[in-house]
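Q: sequence isn't available, so here's the structure alone:
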């Protein structure tokens, strides 16, 4: 559950109002490959190469799940096309200035993604605005991928008892997705 506190700092280290007000910028050449793979993931069209941008110990955290390690991160994005059979469109994709002093290894993205449950119905299922915060290691691989809907900070165990419960629920959801994706892969191999 996103925090209801409008002054809670999101993964970028800014409030939602501040991160939404950041100016856009052009990606660097090094960032361009990463961003193309991120777009593949959010379009519900991952390829094997899409996951080459993550470290083996990468963490993915969004309002629904928490995946720790490349395998579970992969399962989260491989599960999307199974849920959203009509795929997704990226309606807005802006690389933001890092703000707040910024870290050269962090990429901030403001995006709008429209998801379709069925094969291209006339009406989308849901459009989501989110802030992506991609933290990278010295070799340029993503070590942490945070997605915060409407730029709002996600609750964690640092938020007390209910934050801890929410984090456990996210880990259980991510584990269930991993089992579902694994089962689908085994079923297709028969």
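A: Great, that's in hand. Every value quoted in this text rests on a predicted model; they were computed, and no experiment measured them.

Q: all contacts plus neighbour counts: C-alpha atoms, from now on.
A: Will do.

Q: double-check that residue 132 belongs to a helix.
A: No. Checked against DSSP: H, G, I helix; E, B strand; the rest coil, residue 132 lies outside a helix; its state is strand.

Q: how many neighbours does it have?
A: By the criterion of other C-alpha atoms under 10 Å, residue 132 has 25 neighbours.

Q: so it is in contact with residue 152, correct?
A: No. Applying C-alpha atoms under 8 Å as the test, residue 132 and residue 152 come out as separate, 10.9 Å apart.

Q: below is an additional structure, to be compared with the one above:
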């Protein structure tokens, strides 16, 4: 097994750590508090959203295909609590890295949520649970709940993909000095992942 660094390789393990020291308790990417986004009702998938949902399921079940990341626009940005990746190639590296460490992942819950009035019409909100397995025959190593905020462009490709664990915002460069430092760290780890994993 490669020892290449990857910010997403250990995310189910790192998620159990206390991130309160780097979390700003405010609104998430949907512009809501965590309890508000959790309370949103489920809605049916629209036809133009089907390729997006299919790709997300492939990525989060650790079974991405060569065509999976075609759903991203060339300037797409992926942002989660421990990394920022820009462009389909870099985003692909993050998710391929996970599949190299966790041979099995399941999505026991995936709800497409009704968007509140403050959310743009080209945005998809998803509440999901993902269970990651280091040993595919054992119990899950970690199950993560997260809010996915997906913004589409005019071609219905993903332009922005934000993952927030437990629907809670994590800091960015807009949150002062600590946020700036944390965002630069996340960019660095994502770039390292692309170097070591993205070429495979």
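A: Arrived safely, thanks for sending. In this text, all values refer to a predicted model and were calculated from it rather than measured experimentally.

Q: after superposition, what's the TM-score here?
A: Once superposed, chain against chain, the TM-score is 0.90 (TM-score structural alignment, normalised by the length of structure 1); 180 aligned residues with a C-alpha RMSD of 1.3 Å.

Q: against residue 164 of structure 2, how distant is residue 27 of structure 2?
A: For residue 27 of structure 2, the distance to residue 164 of structure 2 (C-alpha to C-alpha, to the nearest Å) stands at 11 Å.

Q: the two: which is more packed in?
A: Using other C-alpha under 10 Å as the criterion, residue 27 of structure 2 and residue 164 rank with residue 164 on top: 20 against 17.

Q: structure 1: which residue goes with the more buried one?
A: Following TM-score structural alignment, the counterpart assigned to residue 164 of structure 2 within structure 1 is residue 148.

Q: distance of its match from residue 60 of structure 1?
A: Between residue 148 of structure 1 and residue 60 of structure 1 the computed distance is 11 Å (C-alpha to C-alpha).

Q: likewise for residue 81 of structure 1?
A: Using C-alpha to C-alpha, we find residue 81 of structure 1 at a distance of 17 Å from residue 60 of structure 1.

Q: who's more crowded, the two?
A: Per other C-alpha under 10 Å, whichever of residue 81 of structure 1 and residue 60 has more neighbours is residue 60, with 24 against 20.

Q: so what's the residue nearest to the spatial centre of structure 2 up against?
A: The geometric centre of structure 2, computed from its C-alpha atoms, lies nearest to residue 163 (C-alpha atoms, centre = their mean), at 3.6 Å. Contact partners of residue 163 of structure 2, counting by C-alpha atoms under 8 Å, 6 or more residues apart in numbering, are 78-81, 146-149.

Q: mind checking what secondary structure residue 59 of structure 1 has?
A: Under three-state DSSP, residue 59 of structure 1 comes out as strand.

Q: I should have written residue 105 of structure 2 there, sorry.
A: Here residue 105 of structure 2 is recorded as strand under three-state DSSP.

Q: the residue opposite residue 92 of structure 1 in structure 2 once aligned: helix or strand, and which one exactly?
A: Aligned counterpart of residue 92 of structure 1 in structure 2: residue 109 (TM-score structural alignment). Residue 109 of structure 2 is located in strand 104-113, with elements delineated by DSSP states H and E.
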